[in-house]
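1. Build me a structure from this.
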Amino acid sequence: MNKTDLIDGMAENAGISKAAAKKALESLLIDIEGALQKGNRVSLVGFGSWSVSKRAAREGRNPQTGETIKIKAKNVVKFKAGSDLSDAIN
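-> Okay, the predicted model is just below:
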């Protein structure tokens, strides 16, 4: 499923126009991104939660040459599925 499919599904399920569904989805994504940029956790009870975790700098290897390289530290987004979502797919 891609963004267009999701917008179509939202419009059909909610009985709204595709334009309204697109605005709603984009607003949701902007709000989630903004919260994560601030370091906050975003939880949708039953569906899941997003959080930001710090990944430390480390050494890696170039698989072609075997040369040791330095990998910079960075923030990564983690998603943990909620119980309702887990139950729905199992």
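2. drop to CA atoms for contacts and neighbour counts, all remaining ones
-> Fine.
3. distance from the centroid: which residue in the chain tops it?
-> residue 65 (33.5 Å; Cα atoms, centre = their mean).
4. tell me which element that one falls in.
-> Residue 65 belongs to no helix or strand when assigned by DSSP states H and E.
5. mind checking the end-to-end distance for stretch 55-74?
-> Start to finish, the residues bounding stretch 55-74 are 5 Å apart (Cα to Cα, to the nearest Å).
6. measure the residue farthest from the centre of the chain to residue 57 for me?
-> For residue 65, the distance to residue 57 - Cα to Cα - is 21 Å.
7. here's the other one to compare against:
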Amino acid sequence: MSKKEFVEAYAKATKETKKRSEELVNAFLETVQEILEKGESVQFVGWGAFEIRERAAKDGRNPATGEKIHIPAKKVVKFKVGKKLADGVAKATKK
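-> So this is what the prediction gives:
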């Protein structure tokens, strides 16, 4: 589902206009991003959590040339699914 399709579904579910729904979705996404950029996590009980994790440096290979390369450490965003969401998805996709 694209962002546009999500905004349309959100507008229908909330009975908001598409324009207002897009403003609300954008505000939500920007807020989550700002919190993560501060190094804090965002948790929605039962649904899941976004958190920052440190990925360790490692050695790898360039797949085109086979040359050894060093991949530096970096911070990445991880999403850990909550039980309620995981159970709902499992139930909905069980066929």
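8. TM-score for this pair?
-> TM-score of the superposed chains, computed with TM-score structural alignment, normalised by the length of the first structure, equals 0.95; 90 aligned residues with a Cα RMSD of 0.8 Å.
9. Okay, strands next: where are they in the first structure?
-> Along the first structure, the segments classed as strands by DSSP state E run 42-44, 48-55, 58-61, 68-71, 74-81.
10. any idea which helix is longest in the second structure?
-> Counting residues, the longest helix in the second structure under DSSP state H turns out to be helix 18-37.
11. relative to strand 48-55, how tilted is that one?
-> In terms of direction (axes from the mean of the first three to the mean of the last three Cα atoms, to 10 degrees), helix 18-37 of the second structure departs from strand 48-55 by 40 degrees.
12. Helix 18-37 of the second structure vs the first structure - mean distance after superposition?
-> Average distance, helix 18-37 of the second structure versus aligned residues of the first structure after superposition (mean Cα distance after the TM-score superposition for the first structure): 0.5 Å.
13. What helices and strands are in contact with that helix?
-> helix 3-14, strand 42-44, strand 48-55 (3 or more Cα pairs under 8 Å, 6 or more residues apart in numbering; DSSP states H and E).
14. Please repeat the previous calculation with a cut-off of 10 Å.
-> Contact here means 3 or more Cα pairs under 10 Å, 6 or more residues apart in numbering; DSSP states H and E; on that basis helix 18-37 of the second structure packs against helix 3-14, strand 42-44, strand 48-55, strand 74-81.
15. got the contact list for the closest residue in space to residue 32 of the second structure that isn't next to it in sequence?
-> Leaving aside its sequence neighbours, residue 32 of the second structure sits nearest to residue 42 (Cα to Cα, 6 or more residues apart in numbering; 6.9 Å). Contact partners of residue 42 of the second structure, counting by Cα atoms under 10 Å, 6 or more residues apart in numbering, are 31-33, 35-36, 48-52, 79.
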